[in-house]
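Undergrad: The sequence isn't on hand, but the structure is:
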């Protein structure tokens, strides 16, 4: 081979690799945006307290109450006395969106802190505190509300790998079974994504328990942490995710006769896992939102899961690459239409007004996701109308 031919070949290979890396990075960034666990995006907000924050009372209250924007379940309730002594509050009642908490003992004069941590139906734990004084205010006791960045980072990474396992792993297994058929290109990547998802799903359950109780990473091995995580709605997501990941793995390793049914069941499991928790699923009316989340999740898994096996098949110029591409191209338009329709319905239900797109943290996060989707749709359009025909022709 001449030096010129070698350089041309190297350049073409580099461009192909570059496009593959850019596409994969775009998909991972999109998955990362889905996984952001920042507390600013939690959706249960405290709207009223009794006593009010900062109030000075003449005598101690018989009970405390916290009213939220949606129903919640208490995780940790603590009263911190003026001298810094914490008193666990275990007697409470739930009344619609209000948590009524009994005062267990007489309180002396000074400034007290009521610290709370609750979890809403969507599986997001939120916490905070309020101050009130009896008689004359005193120096407030110190209650740490610092963000646990190691735990935040672990939750973020765990959810990214969980989504990679569900979308690129289980979705990839479906693509290999139903679209690639006899071609096995990309199977190693799909298997690795599923295995990573299995590990991430298991760890995410413990991380959810830590987040729910406000405990540090060092408490991960404690049984109460895992019981708490399992008791949240996210526990159902992890359970269905593990089933979906297991079905996807079995479709790759099991007998050929069971490949398609197992892969299809795994793809359905992705939608069920995502519909089991999260604010979109918990929003009313749930008879509409949960099916929309299911369709949205299945659509993402179908689309994202096919990209790596299809890209590797085209790159390797295998005999099955062109039929694989034709099957994918025939199905992707209706899948993307369903994906977009489900996303629009969920956005309208949750945002409600155009102003909320810029005035709320959720709306701003949605705008970021829409920007990433526009980028991905642009890539898809270029592939569909400029590159597909030439790729099918070899």
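TA: In hand now; what should we look at? Quantities reported herein were computed from a predicted structural model and do not represent experimental measurements.

Undergrad: hey, let's count contacts and neighbours off CA atoms from now on
TA: Fine.

Undergrad: Heading C-terminal from the host helix or strand of residue 198, find the next helix or strand.
TA: Element membership of residue 198 [criterion: DSSP states H and E] is helix 187-213. Heading C-terminal from helix 187-213, the first helix or strand you meet, by DSSP H and E, is helix 223-231.

Undergrad: List of residues touching that next one?
TA: Helix 223-231 is contacted by residues 205, 206, 207, 208, 209, 210, 212, 213, 219, 220, 235, 236 when judged by Cα atoms under 8 Å, 6 or more residues apart in numbering.

Undergrad: Among those, which pair sits farthest apart?
TA: The distance between the two most remote of the contacts of helix 223-231 (Cα to Cα) is 22.1 Å, for 219 and 236.

Undergrad: Below is structure B, check it against A:
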């Protein structure tokens, strides 16, 4: 009877694991979009209109959720009051209830992208031909995220990831490492780390993450009275939804691991494993990878990366305690078992990390020219140091321990502390990466080659145009109407060549009321290139260029040229 009961229990446990694995796979997001980028807006930036527009339209590269769109005059007042913004496909549309009087206006906007990142900005336009004090209006432009809020988000996210990986890793270590420990070591608590700290940390940082996300969405004009509204905004985002899954899993996991009898039973370990997988799976519901165009293969790669990282970090505590308390043979068995798993797991971790890094950073220059790339380089350096320490443990200290060399335990304890500290640094850098836009080249890659055969194209148009933030060097090789090749280069105030995050161009022929379509340009190195065939009619054409400089800053350029 005991054997039959054990068999039934084991079968139920395995079926439960398979069921939860299926649920985890079903939870994986298949969103085929990425970080939101404003592609265009109507009215255009710096537009001078004869009459008031009926609507305001902001077009993005993906569906977004509007937080607010405000029309401000130079004094900071909202002449039309609060305006409801509607999401329509990839655009945000605001219907103006009445006409705007002549004057200058600043449109301040804030939206939430598919990966839960708040994105905001502002642009200006003018109704009528009078003079406008734009200097006074600029103070009402959409502000960047406050430094304090940014730091709080990174710190909280780091603590959350640390607590989650330690708890989940502890479960994996129970299944993979504890069989190498004898009953004496297990009874002395080597298999039960002090879980109250990471458990409590996870229960505090998860709801705090929802609130901080809401504050980031709300903007800088938040007050104590608006905290409930900010929390509601946080819950409505994909990060808030994944946090709810994580919080529920964290509560169950802490209850299982702190209930003495259940924690020591085999069924309790199986249940804890299922809940830990759900908790880790919550990280796959949002973020850069989950909303990348190739999420179908990137999300499983991230899942593998998380599992190995959790096991590695979760093993640090038990290994340190074993180095202090266990007898030499038990410690050797534990180290040998950990090394045997690491031989397979560490290469998988590195390959998964490399695959994601190569996808997020599509060219070497982005590693030093973007905040995402620089943070990624620091993370790679920290991981390299972790590997060096781990290799020293594996090939030097383990052999010295087997030979009973004096002082080996102390050196091993020191190395394990250093390894743990470096891994905490990796987690902090991972949390920092989540606040930057990936350096990948957007979603507009083309298979054809771009070139500018100036020697065979006749005239060359070259113009230098000053913007609010950058200077545009515009070059166009053309012979007549028809196909034309353009090349755009951007320079900062110091004359340094820079590459905006996204650039688009539009060709209009006002005399015939022809308004072209916005077209995204492909980045080639530091330049933006495109072959266009929009100019099919002779006349005085207006060329509009929009450049997304940062998440919150955009520059607009305009020139007029005659084509014959």
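TA: Cool, the structure landed. Since the model is a prediction, treat every value here as computed from it, not as a measurement.

Undergrad: still on that earlier bit, between residue 219 and residue 236 of structure 1, who's got more neighbours?
TA: Between residue 219 of structure 1 and residue 236, counted using other Cα atoms under 10 Å, the more crowded position is residue 236 (21 against 14).

Undergrad: Remind me which helix or strand the aligned partner of the more buried one in structure 2 belongs to.
TA: In structure 2, the residue paired with residue 236 of structure 1 according to TM-score structural alignment is residue 241. Here residue 241 of structure 2 sits within helix 238-258, counting by DSSP H and E.

Undergrad: can you list contacts of that helix?
TA: Helix 238-258 of structure 2 is contacted from outside by 114-116, 195, 199, 202-203, 206-207, 209-210, 213, 234-235, 262-263, 268, 272, 275-276, 278-280, 282-283, 285-287, using Cα under 8 Å, 6+ apart.

Undergrad: one more time with 6 Å
TA: 116, 199, 210, 234, 263, 275, 279, 282, 285, 286 (Cα atoms under 6 Å, 6 or more residues apart in numbering).

Undergrad: which residues touch the very next helix or strand once past it?
TA: Once the chain leaves helix 238-258 of structure 2, the next helix or strand it forms, by DSSP H and E, is helix 260-264. Helix 260-264 of structure 2 is contacted by residues 256, 257, 268 when judged by Cα under 6 Å, 6+ apart.

Undergrad: Out of the residues you listed, which is nearest to residue 19 of structure 2?
TA: residue 268 (16.6 Å).

Undergrad: which ones are touching the closest one?
TA: By Cα under 6 Å, 6+ apart, the contact set of residue 268 of structure 2 is residue 262.

Undergrad: what about 7 Å?
TA: Residue 268 of structure 2 makes contact with 256, 262 under the criterion Cα atoms under 7 Å, 6 or more residues apart in numbering.

Undergrad: Give me the buried stretch members for the top helix by length along structure 2, please.
TA: Longest among the helix segments of structure 2 by residue count, using DSSP state H, is helix 328-360. Along helix 328-360 of structure 2, these residues count as buried under the neighbour rule (16 or more other Cα atoms under 10 Å): 330-339, 342, 345-346, 348-349, 352-353, 356-357, 359-360.

Undergrad: Check stretch 119-133 of structure 2 too.
TA: For stretch 119-133 of structure 2, a neighbour-count test (16+ other Cα under 10 Å) marks 119, 120, 121, 122, 123, 124, 125, 126, 127, 132 as buried.

Undergrad: In strands only, show me those.
TA: Taking DSSP state E as the definition of strands, the buried residues of stretch 119-133 of structure 2 contribute 119, 120, 121, 122, 123, 124, 125, 126, 127.

Undergrad: now those in TSV, with distance to residue 509 of structure 2?
TA: Formatted as TSV, these follow (distance: Cα to Cα, whole Å):
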residue	distance to residue 509 of structure 2
119	32
120	31
121	29
122	27
123	23
124	23
125	20
126	21
127	21
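
Undergrad: In the stretch 351-500 of structure 2, mark out all the strands, start to finish.
TA: Secondary structure of the stretch 351-500 of structure 2 (DSSP state E, counting those that start in this stretch): strands at 459-466, 471-478, 484-491, 497-498.

Undergrad: against structure 1, where does the shortest one fall?
TA: Pointing back at strand 497-498 of structure 2 there. Alignment note (TM-score structural alignment): strand 497-498 of structure 2 is unmatched in structure 1.

Undergrad: I'd like the next helix or strand past that strand.
TA: Per DSSP H and E, strand 497-498 of structure 2 leads on to strand 502-509 as the next helix or strand towards the C-terminus.

Undergrad: Identify the residues contacting the very next helix or strand once past that next one?
TA: Using DSSP H and E, the next helix or strand after strand 502-509 of structure 2 towards the C-terminus is strand 514-515. By Cα under 7 Å, 6+ apart, the residues outside strand 514-515 of structure 2 that reach it are 507, 508, 509.

Undergrad: Once you drop chain neighbours, what's closest to the last one?
TA: Pointing back at residue 509 of structure 2 there. Computed as Cα to Cα, 6 or more residues apart in numbering, the closest residue to residue 509 of structure 2 that is not its neighbour in sequence is residue 541, at 4.7 Å.

Undergrad: Checking my notes, the one you found in a strand, right?
TA: Yes. Assessed with DSSP: H, G, I helix; E, B strand; the rest coil, residue 541 of structure 2 lies in a strand.

Undergrad: before we move on, the earlier item: tell me the most packed of the contacts of strand 514-515 of structure 2, by neighbour count.
TA: Neighbour counts for the contacts of strand 514-515 of structure 2, by other Cα under 10 Å, peak at residue 507, which reaches 22 neighbours.

Undergrad: Helix or strand: which one has residue 100 of structure 1?
TA: Residue 100 of structure 1 belongs to strand 98-102 when assigned by DSSP H and E.
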